[in-house]
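Engineer: Can you look at this prediction? I've put the sequence above it.
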Amino acid sequence: MRILFVGDQAVFPADLLDLLSSMGQDWDVQRCGDASEAVARLAAEPADVAVVAPRLPDLPAATLLGQVRALRPETSRIAVIESGQAPPARIIGVAHRFLPAPLAPELLLEAVGNLEELRELLDNPALGRRIGRVEQLPPPPQLYIRLMHALEADDDASAADIARLVAADPAIAAKVLQLCNSAYFSNGRAITDLRAAVTRLGIATLRDLVLACEVFSLPGTSATDRARLQQRALLASRLAKRMLPDSSAELGATAALLADIGLLLPGVRDERQPPVDGDERPGHAEAGAYLLGLWGLPMPIIEAVAFHRAPARSSTRSFWVTGAVHVAMALAGGDEPDQDYLARTGVLPRLAAWRNYAESLTAPAALAD
């Protein structure tokens, strides 16, 4: 895998690049001092990953990232953001992932390693080129990521701390409260403030509601379609969480919530519809998984999204996150799960109970935009 860093040694010190080179047996690590040199190198030879410093001597970082997208759309684009700052608006539209400066070695290794795993999992270069050409690729959900970082930094974060973080984005906060009072979560009791939502629903559920609000506010489909997708995703999330042990329940809930995110991307094929001869568009499951990989979500979630339509293709042979998401999405969409797969993984006798639970959940009549 070829990794190209663009920026000076103050951002990308030699010892950091040497460490990266030593960690991957086939990682070819190179550095360019400016945008012009980077464009020339990319024109001559492709790169799998481009990591761009916040400031370059000859071009704005956003301009270079746009040129990388046009020249090598299959290249994964990582923008380094100055510490303590939100990604600039122009960067959000052209970068797949953001890392804070100064670069922590463990974060950089994780980001590059995840991208390598993503390529091995999907093994579809044409998919990378097609997604890479999308001019307005949905940006990573920033509030969800801030919540994740806050929880990782402080395991004892209080309900008030989490509520304050969500309240900083009034539009998302209002949407979260609306979803908290939907039939999925309220149990007939009104939730009137974010702190009560955290206390009653738990941090994990609130985090997934934030994710749902951010993801299903993305452009690309009509408001009605987004509401329908969100409604099915919330139901599937509840179902998947029920099917898995506590140690895996959060992964399953998040993966089911995001399983159909590929439908929000342009130029993809809806795999819920019968295939049409000659349609070479990528399926929405793999396209969505590729997007989540670029965002840096955990690999079990990416794999579950990629293979939720065909769980037998997963590398995991037992019934785990991929299996739970497959069943949850089928039941939420009124489809029949793959019973041969369920029989092979030893969970077919549980299908009737899962189906009964799905029917017991009262779906909201509609979810407002």
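Structural biologist: Right, received. Where do you want to start?
Engineer: use CA for all of it now, contacts and neighbours both
Structural biologist: Fine.
Engineer: and the gap between residue 342 and residue 89?
Structural biologist: As judged by Cα to Cα, to the nearest Å, residue 342 and residue 89 stand 45 Å apart.
Engineer: More neighbours: those two, which one.
Structural biologist: residue 342 (21 against 9; other Cα atoms under 10 Å).
Engineer: Now that one: which helix or strand?
Structural biologist: helix 339-344 (DSSP states H and E).
Engineer: That helix: how far from the chain's middle?
Structural biologist: Its chain's C-alpha centre and that of helix 339-344 lie 28 Å apart, by Cα atoms, centre = their mean, to the nearest Å.
Engineer: And that helix, what's buried?
Structural biologist: 341-342 (16 or more other Cα atoms under 10 Å).
Engineer: what do you get for stretch 237-248?
Structural biologist: Residues of stretch 237-248 classed as buried: 237-244 (neighbour count, 16+ other Cα under 10 Å).
Engineer: Throw those into CSV and include secondary structure and distance to residue 129, thanks.
Structural biologist: Output for the buried residues of stretch 237-248, formatted as CSV (DSSP: H, G, I helix; E, B strand; the rest coil; distance: Cα to Cα, whole Å):
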residue, secondary structure, distance to residue 129
237, helix, 30
238, helix, 34
239, helix, 34
240, helix, 32
241, helix, 34
242, helix, 37
243, helix, 36
244, coil, 35
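Engineer: alright, now check it against this:
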Amino acid sequence: MDISSTAKEQAMKYRILFVDDEHQVLHGLRRMLHSQSREWELHFAPGGKEALELMAATSMDVVVSDMRMPGMDGLQLLTEVKELYPNAARVALSGHMDERMIMGSTKVVHQYLSKPCSPEALIAVLRRLLALRRYLAEEALTCLSSSLEQIPSLPKLYVAIQEELQSSHCSLKKVGEIISTDVGMSAKILQLVNSSFFGMYTKVTSPAQAVNLLGTETVKALVLHVQIFSQYDPRKCPRLSLARLARHSLMTATLTKRICAMENESRDIQEDAFLAGILHDVGKLIFAVNCPGLYDEILEMVAAKNMSLPAVEREVLGAGHAQLGAYVLGLWGMSDPVLEAIAFHHEPVLSTTTQFVPLTALHAANALTIQLQPEGPTGMPEGLDADYLAFCGLSDRISLWEGMARDLFGMAEVESAT
């Protein structure tokens, strides 16, 4: 291989920086990841100061840092990295993650890993992070997003709730009061909470009661759902019905969360899955507002010719609604599991994961919802990716999920009929 070819190969590699004050740990990481040297360019730093100096000279795609280090600890380092190099993925690798440090790092860290971490687990996480960033950094998507005139901003009421939840004096009562300041929002939240989707055994009469019964993350996602859909009035795109899209999003989100619960996944995964379900089609809204005439033609085309909507979007616009939605939500600072679920919910195999993650549940829930409750001109339904689910060892769960979906949507039909 000549020198120019070698230089080109190096330029194409992803650069990953590992930071730890223990020399033996860095040596162990270097040894365990040696097999990845053809794909990744590995860098090592013994502390935060040295890491920042290295990043000032060489751009990094991922920073993996120990959290407890003398001088500049991992939280301080990753906070600096977020500020100076926002495109770099940030991973916390530590065996001493106390509650204070975890709470302080929720807006800084993309992924947590505990020591000791197996090579397989570490490589799998890094592959997923890089796959997502590669997908959201495609040139066509970058060009498309720069040409859009109306990119939505994070709703103010959602921001106010987020700030309250991060306050040292946070209370559920206060969260309910914040929602109550918007009368229209309060009414809509109560309407949603009292619908059959949530299966409440008692009538919920206030936002504060909703927070107590459903939890802050679910109610926060519902606030985001209501506010995002209320920002748009795509009358110039008549084939995209806001009412149908909002209903589909809520049904998908509810089923997504229930699939996670059926698989005994943690509360965090259930909440991420619900939020991803609420937001998985936000890219359609962005398309409809920015290019209503063209997007209406796309919807007409997929309906008339029974074509795949994501495929036509990519052919005509350069990117699909899932990819665009995840890109915009990334600008809002949404967590990687949520972005991954939205970006890949039509093509889960692109994520490279074989674990059950929010993406797994969202892909299944979206496909089942479209199959059982088609909403509008969706075109040719792509259905469940049987190969992906088999790869994850979940083939035998599909019939159970479908049965749960039929029960959920049956209740919704009874409610709408009455």
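Structural biologist: On my side now, so go ahead. Source: prediction; values computed, not measured.
Engineer: who's in contact with the helix holding residue 342 of the first structure?
Structural biologist: Applying Cα atoms under 8 Å, 6 or more residues apart in numbering, the set of residues contacting helix 339-344 of the first structure from outside is 311-312, 319, 323, 348.
Engineer: all helices for the stretch 251-400 of the second structure, in order.
Structural biologist: Using DSSP state H, counting those that start in this stretch, the helices of the stretch 251-400 of the second structure run over 267-279, 282-290, 292-305, 309-317, 321-331, 336-343, 358-372, 386-391, 398-417.
Engineer: residues near residue 214 of the second structure, how many?
Structural biologist: Residue 214 of the second structure has 13 nearby residues by other Cα under 10 Å.
Engineer: Can you find the partner of it in the first structure?
Structural biologist: In the first structure, the residue paired with residue 214 of the second structure is residue 201, using TM-score structural alignment.
Engineer: Assign the residue nearest to that match when sequence neighbours are not counted to helix, strand or coil.
Structural biologist: Leaving aside its chain neighbours, residue 201 of the first structure sits nearest to residue 185 (7.5 Å; criterion: Cα to Cα, 6 or more residues apart in numbering). The three-state label given to residue 185 of the first structure by DSSP: H, G, I helix; E, B strand; the rest coil is coil.
Engineer: relative orientation of the longest strand along the first structure and helix 284-295 in degrees?
Structural biologist: Of all the segments of type strand in the first structure, defined by DSSP state E, the longest one is strand 76-82. The directions of strand 76-82 of the first structure and helix 284-295 differ by 30 degrees, with axes from the mean of the first three to the mean of the last three Cα atoms, to 10 degrees as the criterion.
Engineer: Tell me which residue of the second structure matches up with residue 141 of the first structure.
Structural biologist: So residue 141 of the first structure corresponds to residue 155, using TM-score structural alignment.
Engineer: Which helix or strand contains the nearest residue to its match once chain neighbours are set aside?
Structural biologist: Nearest non-adjacent residue to residue 155 of the second structure, counting by Cα to Cα, 6+ apart: residue 227, 6.5 Å away. Counting by DSSP H and E, the element that carries residue 227 of the second structure is helix 216-230.
Engineer: Save the buried residues of stretch 237-248 of the first structure as JSON lines, and put in distance to residue 278 of the first structure too.
Structural biologist: Shown next, in JSON lines, are these (distance: Cα to Cα, whole Å):
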{"residue": "237", "distance to residue 278 of the first structure": "34"}
{"residue": "238", "distance to residue 278 of the first structure": "37"}
{"residue": "239", "distance to residue 278 of the first structure": "35"}
{"residue": "240", "distance to residue 278 of the first structure": "34"}
{"residue": "241", "distance to residue 278 of the first structure": "38"}
{"residue": "242", "distance to residue 278 of the first structure": "39"}
{"residue": "243", "distance to residue 278 of the first structure": "38"}
{"residue": "244", "distance to residue 278 of the first structure": "39"}
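Engineer: Would you agree the residue nearest to residue 155 of the second structure is in contact with residue 156?
Structural biologist: No - the pair residue 227 of the second structure / residue 156 is not scored as a contact, 9.1 Å apart, by Cα atoms under 8 Å.
Engineer: Looking at the two, which one has more neighbours?
Structural biologist: residue 227 (17 against 11).
Engineer: which one in the first structure is aligned with the more buried one?
Structural biologist: Looks like residue 227 of the second structure aligns to residue 214 there (TM-score structural alignment).
Engineer: these two touch, right, its match and residue 138?
Structural biologist: No - here residue 214 of the first structure does not reach residue 138: they are 10.2 Å apart, not a contact under Cα under 8 Å.
Engineer: follow-up on the earlier one: list the buried residues in the very next helix or strand once past the longest strand of the first structure.
Structural biologist: Where DSSP H and E defines the elements, the next helix or strand beyond strand 76-82 of the first structure is helix 89-92. Within helix 89-92 of the first structure, the residues that count as buried by 16+ other Cα under 10 Å are 91-92.
Engineer: Helix 89-92 of the first structure packs against which elements?
Structural biologist: Here helix 89-92 of the first structure touches helix 61-71, going by 3 or more Cα pairs under 8 Å, 6 or more residues apart in numbering; DSSP states H and E.
Engineer: Summarise which helices and strands the helix it packs on is packed against.
Structural biologist: Checking 3+ Cα pairs under 8 Å, 6+ apart, helix 61-71 of the first structure ends up next to helix 35-44, strand 76-82, helix 89-92, helix 125-133.
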